[in-house]
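below is the sequence, then the predicted model.
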Amino acid sequence: MKKRVSVLLLIYVFIFSFTSLTTVFSQENKAKTEFQVKGFHLDLRIQVMTPKALKSFAKELAGFGINTLILEWEATYPYEKHATISNEFAYTRVEVKSFIDYCEGLGIDVIPLQQCFGHVEYILRNERYGHLKEDWKEISQVCPLKIEDNKALFKDLFKDMASMHNSDYIHIGGDETYLLGHCNACSAKAEEVGKSKLFVDYMTTMSDIILELGKKPIMWADIVLEHPEAADDLSKDIIFIDWNYGWETNHFGDVGNLQQKGFTFWGSPAIRSSPDNWYITNWDKHFNNQRDFIPYSRNAGYKGMVMTSWSTSGIYGLTVCDEGYKVLDMQQIRNVYPLSGFRILIASYAEALKNKGAIDPERFVISYAAERFGLNEKDVAELWRALSISRDLIFKGKPLAEIMANSNTAHEIFYKLKPLKNKKEFEHYRLINDLRQFYLATYQIETMYNSVEFSVGNLEDLKPKLEALKIESKKLDKRFKKLHQGFLYDSEIEDQNNIRNLAFNILYNRINKTRN
């Protein structure tokens, strides 16, 4: 009997030990494959959200399991010592603090993003900072050799950000420094030590400020990947974000090389990026970006994932006067549909973070359509078909008739489907596609207007078509306003409608010879 008990005890101990070890290994494996940072990047350069909309959006992100929000305030931030930078949509410091406290209550860490090298048009447009420019006609980038003046400015801005944000991190930008080595002094320096050293020396100064503040610096990885020669001089405390919006891995350079040097990487796909604009939303591109890049990043040992969503490309056209090339105003070149229309892509991102493998976009959309909109088995497949229809740029060479036919097919599907719930969200799909149809109809008239056969005798033929589109344009304006009231400021809604209608209005006035 004792022998039997002993055997049973040994079996029990073995089973318990095996189960415990399995659990430990499982937890260790999960820790290795789980992203520590599950983030979202919020771009407030244009399409500025109201404080109420910001909190509502943060609550939804928290529900999706997002634990980090990188906030690119740009000129909406209420700077104290440098109030010149803040624009008409700037939040108050009470609003900023209230939002950060609200996010922290949801378990979301708010990381401020303060550009300090390129993409600083919102700073350099002001005469107060004009002496920092790399080029006197270009306001996108500071000259990295004006180190003491830059250090004084950005130390103030970083300290301001640190005083309002409790996060351990500050993102210092550093991407797309297209003018690197451009001015005479920088050109000579780059010739002497290389572009990598020119970039690294400057960003080391900026990152040292962050470290002195007791924070950890984050940088976009593109420039150091393109010019990695001096990377060893950078602090290993810097976290690099490899942004990839659907291209091959190692697009900018060899990530593994920098990882071997001891640098930590996070990844960034996108739900709004080029060539998206008012008239093109590449749904399939963004779904596939999540499908491909997130599993790759997990396998490559990236510690975090941050979904980007760009309101614009960050390239601007300038309105200037001839007195010293003074910048009066600047207008973004690329405009896209607001963030409000892309909940399905955010939900897909959340699901992709949970998946240990690659998400299946079609299966996800079908499931989302059934659960979110109450669509039946047949209709859920139709929603996927509408979203995955090709949406080509016109200059890519595909015949306009074929492009218009694809848009018409999507239009028919969106209006055939009848959601049982969350109808406002579904209305965004319809409006996004209808804006594309309006654009294509305008382009068709513009093509006739620019044909070699066009003469004064053809003007009257185009006027009825333009009048019909003008009526449609006003309807679209009203629909856009209705969907975005409370999400964007009213003046921002009006501005977005004006930007979207600009090309049509110019064409309309030219053909109708409007003088008033």
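Noted; the coordinates are in hand. Please read all numbers here as calculations on a predicted model, not as lab measurements. Numbering: from 1, shown residues only.

use CA for all of it now, contacts and neighbours both
Noted.

show residues contacting stretch 362-376.
Outside stretch 362-376, the residues within contact range by CA atoms under 8 Å, 6 or more residues apart in numbering are 344, 348, 377, 380-381, 383-384, 417-423, 426.

those strands in the stretch 101-250 of the chain, which residues are they?
109-112, 133-135, 138-142, 169-171, 216-220, 239-243 (DSSP state E, counting those that start in this stretch).

coming back round to it: which pair in the contacts of stretch 362-376 spans the largest distance?
Greatest spatial distance among the contacts of stretch 362-376 (CA to CA): 348 and 418, at 21.8 Å.

distance of residue 342 from residue 256?
According to CA to CA, to the nearest Å, residue 342 and residue 256 sit 32 Å apart.

how about residue 18?
Here the criterion is CA to CA. By it, residue 18 lies 36 Å from residue 256.

what's the burial count for the nearest residue to residue 75 once chain neighbours are set aside?
Spatially, and ignoring its direct neighbours in sequence, residue 75 is nearest to residue 86 (4.6 Å; CA to CA, 6 or more residues apart in numbering). Counted with other CA atoms under 10 Å, the neighbours of residue 86 add up to 19.

who has more neighbours, residue 342 and residue 256?
residue 342 (18 against 14).

and that one, what does it touch?
By CA under 8 Å, 6+ apart, the contact list for residue 342 reads residue 271.

let's see 6 Å
Going by CA atoms under 6 Å, 6 or more residues apart in numbering, residue 342 touches no other residue.

equivalent analysis for residue 269, please.
Here residue 269 is in contact with 244, 245, 307 (criterion: CA under 6 Å, 6+ apart).

could you give the separation of whichever strand or helix holds residue 366 from the chain centroid?
Residue 366 belongs to helix 361-373 when assigned by DSSP states H and E. The chain centre lies 23 Å from the centre of helix 361-373; the measure is CA atoms, centre = their mean, to the nearest Å.

now swap in stretch 330-344 and tell me
With CA atoms, centre = their mean, you get 9 Å for stretch 330-344.

and if you look at stretch 234-244?
18 Å.

geometric centre of the chain: which residue is closest?
residue 309 (2.2 Å; CA atoms, centre = their mean).

what is the neighbour count of the residue lying closest to it once chain neighbours are set aside?
In space, and not counting its chain neighbours, residue 309 is closest to residue 272: 4.8 Å by CA to CA, 6+ apart. Residue 272 has 27 neighbours, counted by other CA under 10 Å.

how close does residue 272 get to residue 495?
Residue 272 is 20 Å from residue 495, by CA to CA.

list the buried residues of the helix or strand that contains residue 507.
According to DSSP H and E, residue 507 maps onto helix 490-512. Using 16 or more other CA atoms under 10 Å as the test for burial, helix 490-512 gives 492, 493, 496, 497, 500, 501, 504, 507, 508, 511.

which one is the last one nearest to, not counting chain neighbours?
Going back to what we said before, that points to residue 511. Once flanking residues are discounted, residue 511 sits nearest to residue 459: 6.4 Å by CA to CA, 6+ apart.

next, the one to line up against it:
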Amino acid sequence: MQCPPWPKGKKLVHLDLKGAPPRVEYLHRLIELFSQLGVDGLLVEYEDVFPYEGELKLLQATAQPAYSREEVLSMQEFAKSKRMEVIPLVQTFGHMEFVLKHRPMWHLREVAQCVGTLNPHKEDGVKLVMEMLRQVVELHPNLSTLHIGADEVYMLGEGEESTTWLASPGRTVEQLFLGHVTKVAKAIKEAWPHMTIMMWDDMMRGMSQDTLKACGLVGLVQPMLWDYNPNLDVDKTVSLLEKYSSAGMSDLWAASSFKGSTSVYTCVTNTQRHVDNHLQWLQVAASLSAGVNLKGIAITGWQRYDHLSVLCELMPVALPSLAACLQTLLHGQFSAEAHSKVTDMLGISSVEVEAMGRMSAGDSLFPGRRLAELIVELDSLLNSGDVRFFDNSMYVRGWFSPYHLQRKSVNPLITMQIHSQATVYLAMLQQKAEAVREEMVQFYPDSTAQEWLEEHVHPVTAPLQKLTEDTGACVKEMMP
């Protein structure tokens, strides 16, 4: 379906650094590519790779070094030279896992078992958030916009202090949420009067227009409505944006997704899925009334669902998706013209990373292409039924069951066949995994390569490894 192109406002790309933080040289190559793709700014979620100092130093990652102050500044300088704005995203309520996981911060959790949600009753919580923001603002000279997160504030209202607070008549969890966010937003305006403040919208979706009007956030924040679904409900989204606007929050943002929203452990990006999400957003933009001021769209690329979940698709496998999504916004549809623009720019034969073809010499506009190819090959091998379910095959289940293994009573001929097949699969996987690791460390810290392999490859190789050892040992017992 043909829509008008994305109406106006900025196109931001979200850089989620809470997993697989790219080496700085690679970050610069990505920024170069983004600028050629028509991106206006970066929404940067540093989390634990920001060089926090003083009492907040404990927030810095330990698996790999945080970026240095010089690196954070050079990234901004480079983005600025490409006419791209940098907007830091600092979580201030929900998704504070990287802060609240540390023992000295445990007392600031809303409930003990929820590592993400800050207790809104503790003055120390607001102090902590403001100190994080102060350090981030200080390292972003001339900053004009901040994103304060505030999505998915799970279990809010379930802590002891909240339960007591809510026991008074007329008090609601909605007020609890709005109270904390308003406090943070006002403190930001006091410290930096010219700062524009963005926040995620999901905690406000169920609120009435009257509640929103009266909450004190009107004129203070610009909500960013996120929906990454390829079947996004257009009518519902339009009426939600209209509701925010009628409540006085007429400056609004959309947030779509180019990676990291398929499943929590996806390794290879499906471009069509993300293009479909953008086609739905185009319909939303085309259906809004004149009173809604859509400031732009943030195209998110999640690297983990949260600080404590596994790594999902790395940037190289998602670059065709990002380029395709941007072209979809520019053309109002994913036309043949938009398609060929992507394939020409990136030098690929298909926008689906699984079918893009092997590399030719001209690799200029696709930083990390070889890594993308290797991940696709390894992923395909890891998900092949023969490899994944080898220990469920007729021969293993029929002639090498736990019963046989325990008694070391096996048919040597068949067990040798099992052993030899398992060895072949294992060698293939190890060889491919090693190639991925060698390529990955050129773009990412060693710890990222290690983590990625342990999360995505090890669960498949470990059972094969055990099977080769067990079959080998049993055959020895049964042969002269």
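Arrived safely. The structure displayed is predicted, hence computed values, not measured ones.

any idea what the TM-score is?
Remark: TM-score between the superposed chains equals 0.81 [TM-score structural alignment, normalised by the length of structure 2]; 432 aligned residues with a CA RMSD of 3.0 Å.

now a ChimeraX select for only the buried ones of the contacts of stretch 362-376 of structure 1.
Those of those that count as buried under 16+ other CA under 10 Å are selected in ChimeraX with:
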select :344,348,380,381,383,384,417,419,426
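
now find how far off-centre the helix ranked longest in structure 2 is within its chain.
Assignment by DSSP state H gives helix 412-440 as the longest helix of structure 2. Helix 412-440 of structure 2 has its C-alpha centroid displaced from the chain centroid by 31 Å (CA atoms, centre = their mean).

who are the packing partners of it?
Judged by 3 or more CA pairs under 6 Å, 6 or more residues apart in numbering; DSSP states H and E, the packing partners of helix 412-440 of structure 2 are helix 369-382, helix 458-478.

got these as a markdown table, with distance to residue 151 of structure 2 columns?
Shown next, in a markdown table, are these (distance: least, CA to CA, whole Å):
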| stretch | distance to residue 151 of structure 2 |
| --- | --- |
| helix 369-382 | 31 |
| helix 458-478 | 32 |
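
pretty sure the residue nearest to residue 75 of structure 1 contacts residue 73?
No: counting by CA atoms under 6 Å, residue 86 of structure 1 stays clear of residue 73, with 9.8 Å between them.

any idea which element the closest residue in space to residue 372 of structure 2 that isn't next to it in sequence lies in?
In space, and not counting its chain neighbours, residue 372 of structure 2 is closest to residue 317: 4.7 Å by CA to CA, 6+ apart. Assigned by DSSP H and E, residue 317 of structure 2 belongs to helix 315-331.

that helix relative to helix 336-346, how many degrees between them?
140 degrees (axes from the mean of the first three to the mean of the last three CA atoms, to 10 degrees).

so which bits of helix 315-331 of structure 2 are buried?
Within helix 315-331 of structure 2, the residues that qualify as buried are 315-331, counting by 16+ other CA under 10 Å.

please apply the same query to stretch 146-163 of structure 2.
146-157, 159, 162.

swap in stretch 457-474 of structure 1?
Using 16+ other CA under 10 Å as the test for burial, stretch 457-474 of structure 1 gives 462, 466, 469, 470, 473.

ok now that stretch, how far from the chain's centre?
Put simply, stretch 457-474 of structure 1 sits 36 Å off its chain's centre (CA atoms, centre = their mean).

post-alignment, stretch 72-81 of structure 2 versus structure 1, mean distance?
By mean CA distance after the TM-score superposition for structure 1, the fitted stretch 72-81 of structure 2 averages 1.7 Å away from its aligned residues in structure 1.

so where is that stretch in structure 1?
Aligned by TM-score structural alignment, stretch 72-81 of structure 2 falls on residues 96-105 of structure 1.

returning to that earlier point: I'd like to know which of the contacts of residue 269 of structure 1 is nearest to residue 65 of structure 1.
Nearest to residue 65 of structure 1 among the contacts of residue 269 of structure 1, counting by CA to CA, is residue 307 at 12.8 Å.

and the residue mapped onto the closest one from structure 2, what does it touch?
Aligned counterpart of residue 307 of structure 1 in structure 2: residue 299 (TM-score structural alignment). By CA under 6 Å, 6+ apart, residue 299 of structure 2 lies in contact with 13, 14, 255, 256, 257.

can you confirm residue 299 of structure 2 is in a strand?
Yes: assessed with DSSP: H, G, I helix; E, B strand; the rest coil, residue 299 of structure 2 lies in a strand.

what sits closest to residue 195 of structure 2 if chain neighbours are left out?
Nearest non-adjacent residue to residue 195 of structure 2, counting by CA to CA, 6+ apart: residue 144, 5.0 Å away.

so the one you found sits right up against residue 198, yeah?
No: using CA under 6 Å, residue 144 of structure 2 is not in contact with residue 198, being 11.1 Å away.

between these two, who's got more neighbours?
Ranked by neighbour count (other CA under 10 Å), residue 144 of structure 2 and residue 198 place residue 198 first, with 23 against 16.

for the more buried one, give its distance to residue 471 of structure 2.
Distance from residue 198 of structure 2 to residue 471 of structure 2, by CA to CA: 59 Å.

now swap in residue 359 of structure 2 and tell me
Applying CA to CA, the value for residue 359 of structure 2 to residue 471 of structure 2 is 40 Å.

trace residue 137 of structure 1 over to structure 2, please.
In structure 2, the residue paired with residue 137 of structure 1 is residue 113, using TM-score structural alignment.

quick one: classify the residue nearest to residue 309 of structure 1 as helix, strand or coil.
Going by three-state DSSP: residue 272 of structure 1 is coil.

translate it into the numbering of structure 2.
Matched by TM-score structural alignment, residue 272 of structure 1 corresponds to residue 259 in structure 2.

same question for residue 339 of structure 1.
By TM-score structural alignment, residue 339 of structure 1 lines up with residue 315.

for residue 365 of structure 1, same thing?
For residue 365 of structure 1, the residue aligned by TM-score structural alignment is residue 339.

can you get me a residue count around that match?
The burial count assigned to residue 339 of structure 2 is 17, neighbours taken as other CA under 10 Å.

can you tell which of the strands of the stretch 101-250 of structure 1 is closest to residue 283 of structure 1?
Among these, strand 239-243 sits nearest to residue 283 of structure 1 (CA to CA), with 18.2 Å.

what is the three-state secondary structure of the residue nearest to residue 444 of structure 2 when sequence neighbours are not counted?
Residue nearest to residue 444 of structure 2 in three dimensions, not counting chain neighbours: residue 22, with 4.8 Å by CA to CA, 6+ apart. Judged by three-state DSSP, the three-state class of residue 22 of structure 2 is coil.
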